[in-house]
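K.L.:
What would the 3D arrangement of this be:
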Amino acid sequence: MDSAVSDPHNGSAEAGGPTNGTTRPPSTPEGIALAYGSLLLMALLPIFFGALRSVRCARGKNASDMPETITSRDAARFPIIASCTLLGLYLFFKIFSQEYINLLLSMYFFVLGILALSHTISPFMNKFFPASFPNRQYQLLFTQGSGENKEEIVNYEFDTKDLVCLGLSSIVGVWYLLRKHWIANNLFGLAFSLNGVELLHLNNVSTGCILLGGLFIYDVFWVFGTNVMVTVAKSFEAPIKLVFPQDLLEKGLEADNFAMLGLGDIVIPGIFIALLLRFDISLKKNTHTYFYTSFAAYIFGLGLTIFIMHIFKHAQPALLYLVPTCIGFPVLVALAKGEVTEMFSYEESNPKDPAAATESKEGTEASASKGLEKKEK
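P.N.:
Predicted coordinates for the structure are as follows:
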């Protein structure tokens, strides 16, 4: 039977099903195992590498790569905004032609996908360029006003290597736009997920608990309480989910009986796991205990989701299982180590917030002054 792991933001559905009055042959156990295992592996890659890149992103000075910090107020609003968006999409698909809506969405995600994929592969591609490669620097600058009132709207710096990555990503984009092939869909989906984990930062663990707790309720309600999420996922043609065919062994790359995993089930726990990695580093103990614990918790939670979905033959809200494990496991470790206070008092300032930057600078200067006073004594 076709299966799906739910998407907390964009819906979940059972992929496939009867088509044109005919019923697909049941997937083999080997095909189902391959599909589920591949989805699990694809989910882990953007979380692991996105978390590592989030550390460099937090320390970076390039304005174009600055993270977007999620505050507790943002976290509290997020389930409401997500619910309104989901319901709005549901009404759109009910009222207007699905074909034209998906055409607009395809063009929108075509542009976003190219940019996300280019940003994702850029660090890897840099290793393949020879030292003699003529790399020139460029800057895209848009300003508003003039003189003293001039204000920067866009200030993006890039080089020739970035343009090469953009060209390669455009090839994948055209492939997706023309064929909607599941591999092209997954390349864009992985890029979106990795960029989300890298660039979306929670400011503290409490905010992470608020966000995951709110989306826990949201996910359960829209999957079990209504058919809205299932309907949207079936109608929505965009790389908002990872898919893998359960009939790959029988049909090869042209397989069409998909299991799916929503990107929200990757990004939302992923940004919490990335926060715990940065917390590990802040402890300066040269251990990544909380990161590895939460990473293992994610594997356990997603595996449990797939198992229950396979047993009951019904799409499951993945956050129902991921939220308790991803929060519970690290908290238990913190209790065992006596570091609960340190965990919940860890705070990340918003690098885009001038007030936070000033406070951080003043705190650094105060610490330096105290150090000098002690040295003089």
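K.L.:
Could you use CA atoms for every contact and neighbour count after this?
P.N.:
Noted.
K.L.:
from what I can see F216 touches L320, true?
P.N.:
Yes. Counting by CA atoms under 8 Å, F216 touches L320, with 5.8 Å between them.
K.L.:
Pretty sure L163 sits in a strand.
P.N.:
No. The assignment for L163, made by DSSP: H, G, I helix; E, B strand; the rest coil, is helix rather than a strand.
K.L.:
roughly how far apart are it and S122?
P.N.:
Distance from L163 to S122, counting by CA to CA, to the nearest Å: 10 Å.
K.L.:
Check Y108 too.
P.N.:
Distance from Y108 to S122, by CA to CA: 22 Å.
K.L.:
which one of these two has more residues nearby?
P.N.:
S122 (16 against 12; other CA atoms under 10 Å).
K.L.:
and that one, what helix or strand is that in?
P.N.:
helix 98-125 (DSSP states H and E).
K.L.:
Check L141 too.
P.N.:
Applying DSSP H and E, one finds L141 within strand 137-144.
K.L.:
Also L261?
P.N.:
Going by DSSP H and E, L261 is in strand 258-262.
K.L.:
quick one: buried residues of whichever helix or strand comes after that strand?
P.N.:
Per DSSP H and E, the first helix or strand lying C-terminal to strand 258-262 is helix 264-283. Under the neighbour-count criterion of 16 or more other CA atoms under 10 Å, helix 264-283 has 264-281 buried.
K.L.:
Are there helices or strands packed against helix 264-283, and which ones?
P.N.:
In terms of contacts (3 or more CA pairs under 8 Å, 6 or more residues apart in numbering; DSSP states H and E), helix 264-283 is packed against helix 29-59, helix 182-199, strand 200-202, helix 205-220, helix 289-312, helix 319-337.
K.L.:
so which of those comes closest to P79?
P.N.:
With CA to CA, the closest approach to P79 among these belongs to helix 205-220: 5.6 Å.
K.L.:
one more, for comparison:
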Amino acid sequence: MTICAFCAFSVQLYSPRRPVVDIAEVFLWLMAVGTILCASYWSAWSAREVAVEQDQLLKDASDEVTSPKGLGVSNVVDISTASAVFFVVIASCFLILLYKLMSSWFLDLLVVLFCIGGVEGLQTCLVALLSRWFKRTGESFIKVPFFGAVSYLTLAVSPFCIAFAVIWAVYRNASFGWIGQDILGIALIITVIQIVRVPNLKVGTVLLSCAFLYDIFWVFVSKSLFHESVMIVVARGDRSGEDGIPMLLKIPRLFDPWGGFSIIGFGDILLPGLLIAFSLRYDCLAKKNLRAGYFLWAMFAYGLGLLITYVALNLMDGHGQPALLYIVPFTLGTFIALGKMRGDLKILWTKGEPERVCPHVGLESNKE
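P.N.:
Reported below is the predicted structural model:
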């Protein structure tokens, strides 16, 4: 028997390769685009209903009413340039708070807040959808303590929404927990875009420009101040013991040998969505078709910007990328360039809606 005193061993480490195209990112792209699409059409439909109602009120109004100003909708909030800047400042403070206090108990607090917002969003979406079939129930109200007048349809839908959010909160760490989180998140985003409006292109430019700088700073620049990317640490929930904060949409990487989730933050959908919804409202009020309007091109620019974000993410070997770095130049740049080419930039920048002839004035001129 021969014994070898010196034997050569070679150790090879196997590193599985990730797929070139992650199906999770494809579905996230579709979810983001679809969410903005639904929210924009809902916002435009509401704006058109208000415009029709205003015209009818002006036709039936007395001689004292000669202008549509002041005939607005109480459940819609128009943001200003100051509030757009203030929003980004508050978002930065909140991000620092998350970074410093990130722990299991603080994440539980975020889950509670997310459930409250998700219940409100899901309830608003379901009531708006079901009221088309149960119109009488949606228009019948009952007075509820602490809440005031509430429709019977809202009372019927609320228990389901609350139960849905509670079940998600309990099973959020299960393999299927991401489904409930995405449903609540999408409903919340759609509701916010429906309630909060960009009144003109000037406000939209300020909002997205500030968000553009915000995203770049907290993803890239914050590394030099905190020795790590604050945005990425918070998004992944590194110090919480869970798979990230609930304020994002996520889909598991089913075909990635390394596992994990593909994620997109609410702000990457919500903030550009406010501008895109504004573009569709303008198109509807100006009676522009899709090709001659701004919505189609703004929507296309957003989708392209988000697509390039995922391309950059894969080229950077999975290192987090600020999505607004790519989305804002495409979306905002396309909108401004088209407005300049078509001669609508001044109206878009200041008024945010086309000139409308007051029907009351028209009726008076006919009488004369």
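K.L.:
where does the TM-score land?
P.N.:
TM-score for the superposed chains, counting by TM-score structural alignment, normalised by the length of the second structure: 0.77, backed by 318 aligned residues with a CA RMSD of 3.3 Å.
K.L.:
ok, back up a step: same list (the helices and strands packed on helix 264-283 of the first structure) but as JSON lines, adding distance to V174 of the first structure and mean neighbour count.
P.N.:
What follows is those, written out as JSON lines (distance: least, CA to CA, whole Å; neighbours: other CA atoms under 10 Å):
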{"stretch": "helix 29-59", "distance to V174 of the first structure": "22", "mean neighbour count": "19"}
{"stretch": "helix 182-199", "distance to V174 of the first structure": "9", "mean neighbour count": "25"}
{"stretch": "strand 200-202", "distance to V174 of the first structure": "27", "mean neighbour count": "25"}
{"stretch": "helix 205-220", "distance to V174 of the first structure": "33", "mean neighbour count": "21"}
{"stretch": "helix 289-312", "distance to V174 of the first structure": "32", "mean neighbour count": "19"}
{"stretch": "helix 319-337", "distance to V174 of the first structure": "33", "mean neighbour count": "19"}
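K.L.:
of all those, which lies closest to I114 of the first structure?
P.N.:
helix 182-199 (7.7 Å).
K.L.:
Which neighbouring elements make contact with the closest one?
P.N.:
Counting by 3+ CA pairs under 8 Å, 6+ apart, helix 182-199 of the first structure packs on helix 29-59, helix 98-125, helix 160-179, strand 241-245, helix 264-283.
K.L.:
Check the offset of that helix from the chain's centre.
P.N.:
7 Å (CA atoms, centre = their mean, to the nearest Å).
K.L.:
repeat for stretch 37-53 of the second structure
P.N.:
A distance of 17 Å separates the C-alpha centroid of stretch 37-53 of the second structure from that of its chain, computed with CA atoms, centre = their mean.
K.L.:
what does it rub up against?
P.N.:
Stretch 37-53 of the second structure is contacted by residues 72-73, 189-191, 193-194, 273, 276-278, 280-281, 284-285, 299 when judged by CA atoms under 8 Å, 6 or more residues apart in numbering.
K.L.:
give me that answer again for 6 Å
P.N.:
Around stretch 37-53 of the second structure, the neighbours that count as contacts under CA atoms under 6 Å, 6 or more residues apart in numbering are I190, Q194, A277, R281.
K.L.:
circling back to that earlier point, relative to helix 29-59, how tilted is the helix holding S122 of the first structure?
P.N.:
If you take axes from the mean of the first three to the mean of the last three CA atoms, to 10 degrees, helix 98-125 of the first structure sits at 60 degrees to helix 29-59.
K.L.:
so what does helix 98-125 of the first structure touch, helix or strand wise?
P.N.:
Counting contacts by 3 or more CA pairs under 6 Å, 6 or more residues apart in numbering; DSSP states H and E, helix 98-125 of the first structure is packed against helix 160-179, helix 182-199.
K.L.:
Save those as CSV, and put in distance to P46 of the first structure too.
P.N.:
CSV is the format used below for these (distance: least, CA to CA, whole Å):
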stretch, distance to P46 of the first structure
helix 160-179, 17
helix 182-199, 4
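K.L.:
just to revisit the earlier point, how about the helix holding S122 of the first structure: buried residues?
P.N.:
101-102, 106, 109-110, 112-122.
K.L.:
is it fair to say E237 of the first structure lies in a strand?
P.N.:
No. If the criterion is three-state DSSP, then E237 of the first structure is coil and not within a strand.
K.L.:
Just give the number of residues close to it.
P.N.:
For E237 of the first structure, the count of nearby residues is 19 (other CA under 10 Å).
K.L.:
Any figure for the gap between the closest residue to it other than its chain neighbours and L166 of the first structure?
P.N.:
Leaving aside its chain neighbours, E237 of the first structure sits nearest to N102 (5.8 Å; criterion: CA to CA, 6 or more residues apart in numbering). To L166 of the first structure, N102 of the first structure is 24 Å away according to CA to CA.
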